[in-house]
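**Q** How does the following fold in three dimensions:
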Amino acid sequence: MSTRTLYLFSSAAPPVFDVAKVVEAAQADGWDVCLGLTPTAARWVSESLDGLAALTGHPVRWEYKLPGQPDAWPKADAILFAPATFNTINAWALGLTHNFVVGVVAEAIGKGIPIVTMPCVNAAYVQHPQFEQSVATLRGAGVSVLYGEGGFVPNQPGRGNPAAYPWQAALDEVNSLVPLP
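**A** Next up is the predicted model:
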């Protein structure tokens, strides 16, 4: 039986198509997984949403609930946000909670919930000065950002290999932050 709850959040980047395998790997590590997506990521995997909900045992979410509605998920023990796009990293660091998953992680910083994120951005995007500032802001807020050596290393535009995305490094980091009881 799972004793820890992991919110697994993903943005619209090619590694999102492997999210079912990541859910299964996290479940094998003893996590009860709740899957949240950016609206674009939800559109990308729309044909798999029912299967992903069945796999996790929870509704897949990409929208805020209405005021007064009960929460459909248990409380998170940790959050893994991967892949996190250029837009997501910058919006989160700037506190722009225009979508459900960014709103949850922004609030989670204040709640003290352990958070791991791993970007998925190309080398052209990371040249924008805001990106490094955003990574520094999130790290300064206590978020474990797996970017650079030991995490995600940007590729040249159009030359990414989604199969090489280091999902296991992200899962290992979450497991180190919230070990099994």
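**Q** Going by C-alpha atoms from here, please, whenever you check contacts or count neighbours.
**A** Fine.
**Q** helix/strand/coil for the residue located most distally from the centre of the chain?
**A** No residue in the chain sits farther from the centre than Gly68, which is 25.8 Å out by Cα atoms, centre = their mean. Look at Gly68: counting by DSSP: H, G, I helix; E, B strand; the rest coil, its state is coil.
**Q** can you map out the helices along the chain?
**A** 19-28, 39-44, 49-56, 86-94, 100-111, 129-140, 167-177 (DSSP state H).
**Q** and those helices as CSV, adding mean neighbour count and distance to Leu80?
**A** Conversion of the helices of the chain to CSV gives the following (neighbours: other Cα atoms under 10 Å; distance: least, Cα to Cα, whole Å):
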stretch, mean neighbour count, distance to Leu80
helix 19-28, 17, 10
helix 39-44, 17, 15
helix 49-56, 16, 15
helix 86-94, 21, 13
helix 100-111, 18, 9
helix 129-140, 16, 14
helix 167-177, 17, 7
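**Q** Phe9: which of the ones you listed is closest?
**A** Distances from Phe9 to each of the helices of the chain were compared using Cα to Cα; the shortest belongs to helix 100-111, at 6.5 Å.
**Q** Please give the structure of this sequence too, so both can be compared:
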Amino acid sequence: MTEVASKPFLYVVVCASGIAEDISKLITAAQERGWEVGVVATPLALRFFDTGTVETLTGRPIRSAWRTPGETRPFPAPDAIVVAPATFNTVNKWAAGLADTLALGTLCEAYGLGVPIAALPCVSEALAAHPAYRASLERLGGMGVRFGEPYAGGTDKKGGRPDFGWERALDLLTPLR
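**A** Okay, here's the model as predicted:
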């Protein structure tokens, strides 16, 4: 049995990156724009953010592993998906159609279901230069994935981390709502 959401339902797919510690900013911004939110994290991403805070914000468990047969779906079907931060590994596996984690399986399946997807890449400049990554962005873009400007991380002129701009993902979905 699948739950039905009272508001549009957004899946937030979180990948393993230091910036993921601020994922609550995206969740809060999405809720302020009228979305219900469920988080699907890559297994390694669970180490990068406060899972208790995220579960409190969403009122739902974080999904990271496949359901067992007969287990009910903890989230309704998504109306849209945001991938943030979208890492080098996830982007390349997703473009190749690999579904070795729940997060990747969800993204691969979403294409066939016609679910709109926005992604905010978080990839170093050195990795972004790799030809496989560029080809993956092109393939996913051809599948309708909307990408925000890349974020390379690092530090700004004052030694702090530049703003990731979580809301950009929601802006990418706005024309689709």
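**Q** Same list (the helices of the first structure) but as JSON lines, adding distance to Ala76 of the first structure.
**A** Supplementary listing: the helices of the first structure in JSON lines, determined by distance: least, Cα to Cα, whole Å:
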{"stretch": "helix 19-28", "distance to Ala76 of the first structure": "14"}
{"stretch": "helix 39-44", "distance to Ala76 of the first structure": "21"}
{"stretch": "helix 49-56", "distance to Ala76 of the first structure": "14"}
{"stretch": "helix 86-94", "distance to Ala76 of the first structure": "18"}
{"stretch": "helix 100-111", "distance to Ala76 of the first structure": "9"}
{"stretch": "helix 129-140", "distance to Ala76 of the first structure": "19"}
{"stretch": "helix 167-177", "distance to Ala76 of the first structure": "12"}
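**Q** Out of the ones you listed, which is closest to Glu63 of the first structure?
**A** Of all these, helix 100-111 sits nearest to Glu63 of the first structure, with 5.2 Å by Cα to Cα.
**Q** quick one: the closest one aligns where in the second structure?
**A** Helix 100-111 of the first structure corresponds to residues 102-113 of the second structure when matched by TM-score structural alignment.
**Q** circling back to that earlier point, so what does the residue farthest from the centre of the first structure match up with in the second structure?
**A** Residue-level alignment of Gly68 of the first structure against the second structure, with TM-score structural alignment as criterion, gives Gly70.
**Q** Contacts only, for the most centrally placed residue in the first structure.
**A** Geometric centre of the first structure, nearest residue: Phe81, 1.4 Å, by Cα atoms, centre = their mean. Phe81 of the first structure is in contact with 8-11, 115-118, counting by Cα atoms under 8 Å, 6 or more residues apart in numbering.
**Q** what does it align to in the second structure?
**A** Taking TM-score structural alignment for the superposition, Phe81 of the first structure sits opposite Val83 in the second structure.
**Q** Check the gap between its match and Ala169 of the second structure for me.
**A** Remark: distance between Val83 of the second structure and Ala169 of the second structure (Cα to Cα, to the nearest Å) = 8 Å.
**Q** before we move on, the earlier item: quick one: the match of helix 100-111 of the first structure to the first structure mean distance?
**A** Superposing on the first structure places stretch 102-113 of the second structure at an average distance of 0.5 Å from its equivalents, by mean Cα distance after the TM-score superposition for the first structure.
**Q** returning to that earlier point: now a PyMOL select for only the buried ones of the contacts of Phe81 of the first structure.
**A** Filtering the contacts of Phe81 of the first structure down to the buried ones (16 or more other Cα atoms under 10 Å) takes a single PyMOL command:
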select buried, resi 8+9+10+11+115+116+117+118
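**Q** Any chance of the contacts of Phe81 of the first structure in TSV with distance to Val101 of the first structure as columns?
**A** Rendered in TSV, the data for those read as follows (distance: Cα to Cα, whole Å):
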residue	distance to Val101 of the first structure
Leu8	9
Phe9	7
Ser10	8
Ser11	9
Ile115	12
Val116	13
Thr117	12
Met118	14
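**Q** Of the contacts of Phe81 of the first structure, which belong to strands?
**A** Taking DSSP state E, the ones among those that sit in strands are 8-10, 115-118.
**Q** Output those residues in JSON lines; the columns should cover distance to Ala141 of the first structure.
**A** Shown next, in JSON lines, are those (distance: Cα to Cα, whole Å):
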{"residue": "Leu8", "distance to Ala141 of the first structure": "19"}
{"residue": "Phe9", "distance to Ala141 of the first structure": "18"}
{"residue": "Ser10", "distance to Ala141 of the first structure": "20"}
{"residue": "Ile115", "distance to Ala141 of the first structure": "10"}
{"residue": "Val116", "distance to Ala141 of the first structure": "12"}
{"residue": "Thr117", "distance to Ala141 of the first structure": "12"}
{"residue": "Met118", "distance to Ala141 of the first structure": "15"}
